[in-house]
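Asker: Predicted model and sequence follow; I will ask about them next.
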Amino acid sequence: MSTLNFAKPKNAARAAEFVAFVTDKETEQVLKSYVLEQAMPHAYVATGNIDDAIAYLGKMDRSPQFLLIDLHGSVMPLSDLGRLAEVCEPSVQVIGIGDRNDVGLFRSLLKIGVRDYLVKPLTVELIKRTVNVSEGSVNQVMLARAGKTIAFAGTRGGVGVTTLALNVARHLAEDTHRRIAYVDLNLYGGSANSMLAMQSNNGLADVLQNVHRLDPQYVERTLVAKGSRLYMLSAELDYGIANPYEKGGLARVLALLCDSFHYVILDVANSADPLANEAFDHASRVYLVADRSVHSTREAVRKLRFIEDRDNNPATSLLLNNVSISSAGKVEQADFAAALTRNVLYEVLYEPKAVSLAENLGEAPSAKTVSGFNQMIKRIASDLTGQRMPEEANVLSKFRLRKR
């Protein structure tokens, strides 16, 4: 075989991209079958220990892309792999093979940079699940933990987006002990700060103007704390000042926030704004708030298509809010659902006083005066976290919410 270098010709190793040293013939045969099935050029599979691998790799002009090393018989595997690292380029993706189903060893190997550890006996299917030839990488054993980006948007102004989003954020921070970053995307002053009795420090404008200088400490300094777990990122630019948004800037900010917070709540002020478009591109979940007017129904159809017709395809839920006490001329809920060809997650009823009063005072709505509203917030939060509350007999729960 000219391309599958199972033998040890003098120059074959110098072109090898897939190299494996194993201590038994059974494992060697499995790896050869895998290489044949994948039609991998420039592969080298042989019996030998880690010393044989070190000697072999030391003669190569370039290190292989994939390196499988059998640790059977190694008394000090971490030390031996350290010696191996001295003859390998940092880009080499190393997979350890052994007989010990040892969690401690597995964790130690991951810490020193080994991509995975496979316990014998191996199978071709196991190797295929581990080595992704088409992407040239070893499939990750685990993904780094990161927070989720959640967007709240409305079909039109005044449907209660900030009221709903902010109270969900407050509940997640205070009652479920998550760290929450609330990002008000209205650069000219959204209502979230006044609802929390806070002043904006123009932090959002700052980070969007300095995208190329951002690091976790920089972003942390732009956040304003409300308690120990809820943080605000906002702006209040003077009218007439140019929008400082730079394409791709919000993505960088969200990536840094997701490294430090369980949830990043995006309050999307204007769906036509470039910031909103990027927010939807990076949201894992979107809540679209509508009312039962004809205009809102038509806009809901358009905005659902706008939000979901993108590569990340965020999961989207509808929240139907009654922003006035009058019922005359409203679209019936069944007609609303039929027009959108999907069900409404929750419908919320008009709240005449208590929520609005709490917002003006910068306080959380009282559990005594708006118990139904707070229960609604808990339900949305439970839907978001996946920890659902017990279902009531009525399929669609109706609670109270006043427009912002």
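Answerer: Alright, I've got the coordinates.
Asker: Please count neighbours and contacts with C-alpha atoms only from this point.
Answerer: OK.
Asker: can you map out the strands along the stretch 301-404 of the chain?
Answerer: Listed in chain order, the strands of the stretch 301-404 of the chain (DSSP state E, counting those that start in this stretch) span residues 315-321, 346-350, 398-401.
Asker: Which stretch among those is buried most, on average?
Answerer: strand 398-401 (a mean of 22; mean count of other CA atoms under 10 Å).
Asker: which residues are in contact with stretch 336-353?
Answerer: Taking contacts as CA atoms under 8 Å, 6 or more residues apart in numbering, the residues outside stretch 336-353 that touch it are 292, 297, 300-301, 317-325, 376, 396-402.
Asker: which parts of stretch 35-54 are buried?
Answerer: Under the neighbour-count criterion of 16 or more other CA atoms under 10 Å, stretch 35-54 has 35, 40-46, 48-50, 53-54 buried.
Asker: from those, which ones fall inside helices?
Answerer: 35, 50, 53-54 (DSSP state H).
Asker: between the residues you listed, which is closest to Ala364?
Answerer: Ranking these by separation from Ala364, with CA to CA as the measure, puts Val35 on top at 62.1 Å.
Asker: Who are the contact partners of that closest one?
Answerer: Residues near Val35 by CA under 8 Å, 6+ apart: 4, 43.
Asker: Spatially nearest residue to the residue positioned nearest the centre of the chain, not counting backbone neighbours?
Answerer: The geometric centre of the chain, computed from its C-alpha atoms, lies nearest to Lys148 (CA atoms, centre = their mean), at 4.6 Å. Nearest non-adjacent residue to Lys148, counting by CA to CA, 6 or more residues apart in numbering: Tyr263, 4.9 Å away.
Asker: Against that first model, consider the following:
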Amino acid sequence: MMNAMPQYDGPPGEGLDDDLPTPVFKPVPRITIEAFCEMPETGSAIQRAAEDRRLAKAHLTVHMGGIPAAVSYFRETATPNLILVETRQGGEQLFGELAALAEVCDAGTKVIIIGHLNDVSVYREMIRQGVNEYLVAPFSPLQLIESVTRLYVDPDAPPIGRSVAFIGARGGAGSSTLAHNVGWSIAEAMREDTTIVDLDLPFGTAGLDFNQDPVQGIADALVQPDRLDDVMLERLTVKYTSRLSLFTAPGTLERDGDLDADACESLIEVVRETCPVVIIDMPHIWAPWTKRLLLSADDIVITTTPDLAGLRNTKNIVDLLKQTRANDTLPHVVLNQVGVAKRPEIPAKDFAEAIEVEPTLVLPFNPQLFGTAANNGQMLDEVDPKSKTVLGIKHLAGIVTGRAEAPRRSKSLLPFLGRLTGRKEG
């Protein structure tokens, strides 16, 4: 049952700022949803919600016709777990239609009404008659997802952590190093409990970067993911600091990179239930399981280099994410290793125009800082906390957690990028 009257005045599809982190909702379980709409715009918004990653396990079908069509349809068939019905009626006619719908609903079926009257008295009467939720049209897909989530997620259950996936557009771009340092910054600078999950089983570097050599790690968890609970998780992770935990990869060739997608997803879900932030260090391979984990993350950071291969691969990833994650914020693109002596490179401005996304961060080439940290098993912040690179990484950490305001996705971002690299962008 709804706690407060929804308020939304924008057109369908709006209500999500590309500069703010995507809201974190628990995935909806495997349920069947039937929607009956009176207006094409409402059906379109519901269809966009149905394609969202958070409703991936649900089966949603959209029909036209409103409450009368729903009543006629369910006289001949069993009702699903959830019914969405749109109505433009009010008063006695509305409640007469709801009474007819109640007669054909099976026990346990939940109902969300999509109405065009923002009237508290109508809402209260609907709830009194057994309606589970009332949405005022127009609404955004995320508002519908949140409403469905509230009906099927235990309100007393603890919230799940935000998952942030880091992927390199090409090998050697520095994605893992960035993931580890962002995780460190969230845990130590922002004092937020964080777990870093290294999914590159044969070549993962989380153990090296943090100077750890645990006997057990993520490979052991993936063998029997259904047995993974809080106790087993604590045994398999390294408690690096009081706020930072590591799920390290074995770094041996005994296991290849072809992992089971269900096992990986189950592991991430369990970790998300134990801490507020989960950093997913993705390997540089493209397989069904890597694609699935990437698309299901709350936020995505793409690390790339200012060359043609980096540009092509970044654009391919960005285009895929725009197509499949329409209800999520744009990915954060980090342009790394900028300014290598005598190496021709694509300027940040041209790079941004080609991929149609402004880089969130541009990091200068600094082999002394990165090399020293890697060889000593330290984080960059421990080597040179005042460097521009470290300040940029802390800023990115704030953005992906919602603690810092993201730079606006426009040309005005380029001077900010220039300050981080120590030079101006033309």
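Answerer: Great, that's in hand. From a predicted model like this one, the values you see are computed outputs, not experimental measurements.
Asker: that older thread, what is the most widely separated pair among the ones in helices among the buried residues of stretch 35-54 of structure 1?
Answerer: Largest pairwise distance in these, by CA to CA, is 21.7 Å, between Val35 and Ile54.
Asker: Arg156 of structure 1: neighbour count?
Answerer: Arg156 of structure 1 has 18 neighbouring residues, counting by other CA atoms under 10 Å.
Asker: Per the alignment, name the residue of structure 2 opposite it.
Answerer: In the superposition onto structure 2, Arg156 of structure 1 corresponds to Arg170 when matched by TM-score structural alignment.
Asker: which residues does that match contact?
Answerer: The neighbourhood of Arg170 of structure 2, defined by CA under 8 Å, 6+ apart, consists of 284, 304-305, 309-310, 313.
Asker: quick one: which helix or strand includes it?
Answerer: With secondary structure defined by DSSP states H and E, Arg170 of structure 2 is part of neither a helix nor a strand.
Asker: do the same with Arg292 of structure 2
Answerer: Counting by DSSP H and E, Arg292 of structure 2 is part of helix 288-296.
Asker: now what about stretch 273-282 of structure 2, what contacts it?
Answerer: With CA under 8 Å, 6+ apart as the contact definition, stretch 273-282 of structure 2 has outside contacts at 158-168, 175-176, 179-180, 183, 192-200, 230, 271-272, 290, 401.
Asker: are any of these buried, and which?
Answerer: Of all those considered here, the ones buried according to neighbour count by 16+ other CA under 10 Å are 159-168, 175-176, 179-180, 183, 192-200, 271-272, 290, 401.
Asker: Inside helices: which ones of those residues?
Answerer: Within these, membership in helices is found for 175-176, 179-180, 183, 271-272, 290, 401, as judged by DSSP H.
Asker: and which of those residues is nearest Leu84 of structure 2?
Answerer: Once CA to CA is applied, the member of those that ends up nearest Leu84 of structure 2 is Arg272, at 29.8 Å.
Asker: For the closest one, which residues are in contact?
Answerer: Residues counted as contacts of Arg272 of structure 2 (CA under 8 Å, 6+ apart) are 160-163, 278.
Asker: could you redo those as CSV and give each row distance to Gly204 of structure 2?
Answerer: Output for the contacts of Arg272 of structure 2, formatted as CSV (distance: CA to CA, whole Å):
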residue, distance to Gly204 of structure 2
Ile160, 25
Gly161, 23
Arg162, 22
Ser163, 19
Val278, 17
